[in-house]
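Trainee: Build me a model from this:
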Amino acid sequence: MITETGNPENEENKVSLDESQNNSEQNHHHDDIDYEAEIEALPEENPIESLSLDQILDELEKIVNLKDAGSHSRKFQQLRDAANLHIHDEIEEKKHQYTEEGNDEANFSYQHPKASRLSALVNIYKEKMDDFHKKQEEEHSKNLAERHDIIERLKNLYTNTEAGTNLFKAIREIKEAWSNAGQVAKSEFKNLNNNYFHHLKMFNEMLDLNKEYLEQEYSHNLEKRNHIIDRAKELLNEPLVQKALNELQYLHKLWKEEAEPVAEEFREKTWEEFKDISQKIHERKSELFANLEKDQEANLAKKTEIIEELKKLASPSQNVNHNYWQNAIKTVENLRLEFLKTGSVPKKVSNQTWTDFKQNLRAFNTAKNSFYKNLKDSQIKNLETKLALIKTAQDNMLSEDWETIVPLFKKLQEDWKHVGHVPRSQANKVWDEFREACNTFFKNFRDKNNATTDNWKDNFKNKRALLDQLKTISNEEGSIEKIEQIKNQWNAIGKVPKDKLGINTEFNKTLRDKLKLNKINEFDLNEENLTENQLTDKARKIKNQIADLEAEVVKLDNNISFFSNASRENPLLKDTYQKLDDKKEQLESLKQTLHNIITSNDN
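Mentor: As a prediction, the model looks like this:
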């Protein structure tokens, strides 16, 4: 908005001379105290450097979503530069960790997970800036036409004035319209402003020292001055110093633009009163700086405490294990977030505090990486030990020298328990091989042993009794527990004669019907008489399906987290949430099935 209201040229008549003198006097007063410049130099309450990367990205997104986003370009650029600095520092940290582990820096490659979001926000903002400039040009053109129209009204006021026209009211409306008119292009401003004041001068000359008009003008402006002074007095008691200083700046702007001129006897008096009040408010800046210094000292103490805690975690005083480092990693991440969230510290120690923090964070990562490097060497030795146990088990799994080999396998199993962890990529493989060898031996042992000891006919009688008991159970209270007891008793009974194997199928069918009657989501029973190895294979396949589903659930959750409005009401996420619910339902069903297989296998 055009705010210049003083006539740039010397005027010959009394009204123009008074305004010129008053403007000159006003400029003289404001040379003493430049409130605007000093207030603008005050420190920010929430400096950008105190924000975390996520907070900065959230602030950028808020600006992008504003209707007048283009008018916040300076703030956006500051936040963008801060975000780039965060990303650069974190990439450098990753590079340091990479080289600390003995890798060649030339092979380092890392894509920061937040870089794509920052790039997207910057590109969207560029498009909004283009629209903003286009609309601004249209607005400037519109405002230029409006100001030309105001100048024409002013010109007609002293060239074609109709009888009975209230000049005071008319000129007041013109001035108010000029003050409220919007901005124009800088290239148009000077000539437009000079043109306006030229015709204002001609109007004043036309008045020919109209005393009535001048007195009304003075009275009107004096009333505005008194309102400004009264508001300034109220600011003396404003508890928020920064708010008081900001409003004081606005009052000085209002004084210059709308409260000039006044009668000579009130000029110096009102200005001195306003200036004294301003000085008192201005002196309250010391409170602001004192509070800021106090907050910065508190922040320094907090950040120093975090740095000391990092030192302790990086140099533990006792022997540590995997659990220690896993817990320490979580603690360090919380400390890092707390450090970044904590506000600014005194400028003289700011750089050193940040350097100490990064160095101790790097020292922790170095110590952690060193531990896991040594742990990896230990796991390789454990793998070699377990492979030797597997070889022994496989060499003896078909032996029928029960007296010698049974104790051997028990010792192999005991030794296996005491061997430490192996590399994760090999853990399932070596365990499956060892278990298969043990299961093969003990199954052969049970088969040979049971052939001479089981009373198959008695087993058939016992199973027939359980089957008859199962058939009598109805949908009543406690029926689920009864069914489970019968199932466990059935599994504890040994084999039956080959010509009686049909009882197993009959039992499974009856059990399934009873479970359906009691609305139990039960695992399909072993109707086909699957062997133990076949059940194990089926369980392994289900485990793989569970792992795949869990990965898909994590991926969908991560995709949702990128949206600032991630509620289920968001139409963009409706299908994603439906897909996520379906995956979770499948996951729970598979876990139940796996549990039932394991339970059935154990029995």
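
Trainee: CA atoms for contacts and neighbours, from now on please.
Mentor: Will do.

Trainee: Can you report how many residues neighbour residue 456?
Mentor: Residue 456 has 18 neighbouring residues, counting by other Cα atoms under 10 Å.

Trainee: Now do the same contact list for residue 324.
Mentor: Shown in contact with residue 324 (Cα atoms under 8 Å, 6 or more residues apart in numbering): no residues.

Trainee: next up, for comparison:
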Amino acid sequence: METLEIRNRALEEYREKLTWSDLKALVNELKKKLKADDIQSVKEEVLTINKVFKNKYDALLDKKKEVFLSEGGNEIDFHYKLPIKSDFDNLYANYKDRVKKYHQKLKETYSKNYKKKLEVIEGIKQLVGTEESMGTTFKKFKELQDQWKSVGLVSRDKYENLWRTYRHHVEIFYDFLHLNSDLRDKDFQHNLEKKKKIIELARGLTNEKDAVVAFRELQKLHMIWKEDTGPVSKDHREAVWEEFSALSKEINDRHKKLLKGMHLLYEENIQKCEDIIQEVDNISANPPSSHKQWEKVLKQLDEYHESFKSIGPLPVGKARKIWDKFKVAKKKVYSLKNDYHKSQRVFQRENLDRKKSLLKRVEAIKDSEEWEKTTEEIKAIQKEWKTIGHAPRKDSDKIWEAFKTACNHYFERLHSKSDRERLEIYRQTLENKKTILKELQEYKSADEKDAILPYLKSVLMKWIVEGASHNKSEDIQTEFEKAVTIYLESAKMTTEEADTINYSMKVAIWTNANKKSEIKREKTILSRQLKDLDFQTGRLEGNMMLFKPSKGSDTLVSFKKNLEESKLKIEVLKDKIKLLSRAIRALEKQFK
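Mentor: Now for the predicted structure:
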């Protein structure tokens, strides 16, 4: 026999299956269930279908409404209904109509059965005191008992009183039957045998593994004991009842123990439900303040919903209340979400007005030739635009494209002007460098390095200060390097002096190619080296002050030599860093 737990599990699996169905499939499933002859046999399935359909349709409405509102629509103007909703409503109305008719018919049946049972009681009353033979009277009594059993159920509110009346008149009849002991004893024995069979069936139920099945079967046995068996002799009456009662107690105790365990499970499941409801309430207490946060919360709400459904059985009397409490908590969150979107629509309209104002300002100055002032103003407007936030979706892309087009129009004009100016700077720089190269090539002097070295340094500095020239100026750079090399080779310079000129040439090449990043990187490296060398020199000077060797000591000579070399290196590094700084300033000035 199917237990409550198995039935609940089957219903849960059925509900889970339905959650994967679309609205059309749910309508078809309802049609299928309504083909049943016994409408009560599909009650739980139909209610489950209705619940799943309602949840899915409400979720669809929420999404449609959210899109409608996000596009600037008014909540009061939102109307949406799919034809399939009418199809489902018509089918469900048909189900409710059939259920109503079923209950009306059941009520009529109960009323007819009640009247028939009253007629049976009246018939038994008529048998008492009759003057016909006891055999005939007893036969009529048995026929009336059979009628009682065959009549069927009556309503619960009338059953107990009706049963007592029936038993009362049956006992009166047996007292009357006492006059004929043979018939009475025969009936007592028959009833005893039936009661013993019931006891054996009850004994078998004590071995039934499923306590719920055993309990339900026991209720049937009690009904048979009550309805289908009459009294037994006083000698056996107490014994058979005590035996049946003892077996009933054993079965009932098992059932109570199970119910106690179920009660603990129910309490645990109720607490789980309450915990989830509290989590949902916490969302309402601290609602999100951004669209992304709301998306995350709504996803979390779906997870809470799934967790809530998977918790397990709840007591029948509380299940609906707990579920309703959860729905109220969810509804509050959705209400807050709608309030948020309403407020966002107000903000978005304000944002749209602000963006329109900024667009108007850019449109007014996009053709201006006050380049410096206009550039700063448009950059400030762009910065302000980024702080504004979302506008209504249907207007957002359109106004952004217009704003972007206006800004691009101005900056394309600015870049075109800058390109022309840059080319002019390159042209002028190239002319200046041609003059410097010509002067270098025409320079006449003695081969003494004392004259050539300062001149080369001066020429290289002029070349660097001019800054970068166009890529096409590589030829002039090559010519310049050749000219410097000729003088470098003709003058008999020391290695250090040649290194100085070569390093200046290296910086000149970087500058001509506008490699400011490489120049800065070189300056950083040399500055670090200078710092380290300063530290080492200071330590060397300190050590010399502590050291007191004899005059002319080799150690003292070594100290002095190292110190002089360090100081010389420091001066070389400082000169290089100054040169690099001049190159950086030249490029920054050239392209400010």
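
Trainee: TM-score for the pair, please.
Mentor: After superposition, the two chains reach a TM-score (TM-score structural alignment, normalised by the length of structure 2) of 0.41; 358 aligned residues with a Cα RMSD of 7.2 Å.

Trainee: Mind listing what's buried along stretch 478-486 of structure 2?
Mentor: Residues of stretch 478-486 of structure 2 classed as buried by neighbour count (16 or more other Cα atoms under 10 Å): 480, 481, 483, 484.

Trainee: Now intersect these with the helices, please.
Mentor: Counted as lying in helices by DSSP state H, out of the buried residues of stretch 478-486 of structure 2, are 480, 481, 483, 484.

Trainee: closest to residue 13 of structure 2 among these?
Mentor: When these are ranked by distance to residue 13 of structure 2 (Cα to Cα), residue 481 comes first, at 88.4 Å.

Trainee: and the residue nearest to that closest one when sequence neighbours are not counted, what element?
Mentor: Computed as Cα to Cα, 6 or more residues apart in numbering, the closest residue to residue 481 of structure 2 that is not its neighbour in sequence is residue 505, at 7.4 Å. Using DSSP states H and E, residue 505 of structure 2 maps to helix 495-512.

Trainee: rewinding a little: want to try TSV for the buried residues of stretch 478-486 of structure 2, with distance to residue 414 of structure 2 as columns?
Mentor: As requested, the buried residues of stretch 478-486 of structure 2 are arranged in TSV below (distance: Cα to Cα, whole Å):
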residue	distance to residue 414 of structure 2
480	34
481	36
483	40
484	40
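
Trainee: Tell me the buried residues in the next helix or strand after the helix holding residue 505 of structure 2?
Mentor: Note on helix 495-512 of structure 2: by DSSP H and E, the next helix or strand toward the C-terminus is helix 516-546. Buried residues in helix 516-546 of structure 2, counted by 16+ other Cα under 10 Å: 516, 519-520, 522-523, 526-527, 530, 533-534, 537, 540, 544.

Trainee: what helix or strand is residue 217 of structure 2 on?
Mentor: Using DSSP H and E, residue 217 of structure 2 falls within helix 211-227.

Trainee: quick one: the helices in the stretch 51-200 of structure 1?
Mentor: 53-65, 73-100, 115-159, 167-180, 186-207 (DSSP state H, counting those that start in this stretch).

Trainee: Could you check the angle the shortest one makes with helix 115-159?
Mentor: With axes from the mean of the first three to the mean of the last three Cα atoms, to 10 degrees applied, the angle from helix 53-65 of structure 1 to helix 115-159 works out at 40 degrees.

Trainee: Report all helices and strands that helix 53-65 of structure 1 contacts.
Mentor: helix 73-100, helix 115-159 (3 or more Cα pairs under 8 Å, 6 or more residues apart in numbering; DSSP states H and E).

Trainee: who wins for proximity to residue 376 of structure 1 among those helices?
Mentor: helix 73-100 (15.8 Å).

Trainee: what are the ranges of the strands in the stretch 301-450 of structure 1?
Mentor: Under the criterion DSSP state E, counting those that start in this stretch, the stretch 301-450 of structure 1 contains no strands.
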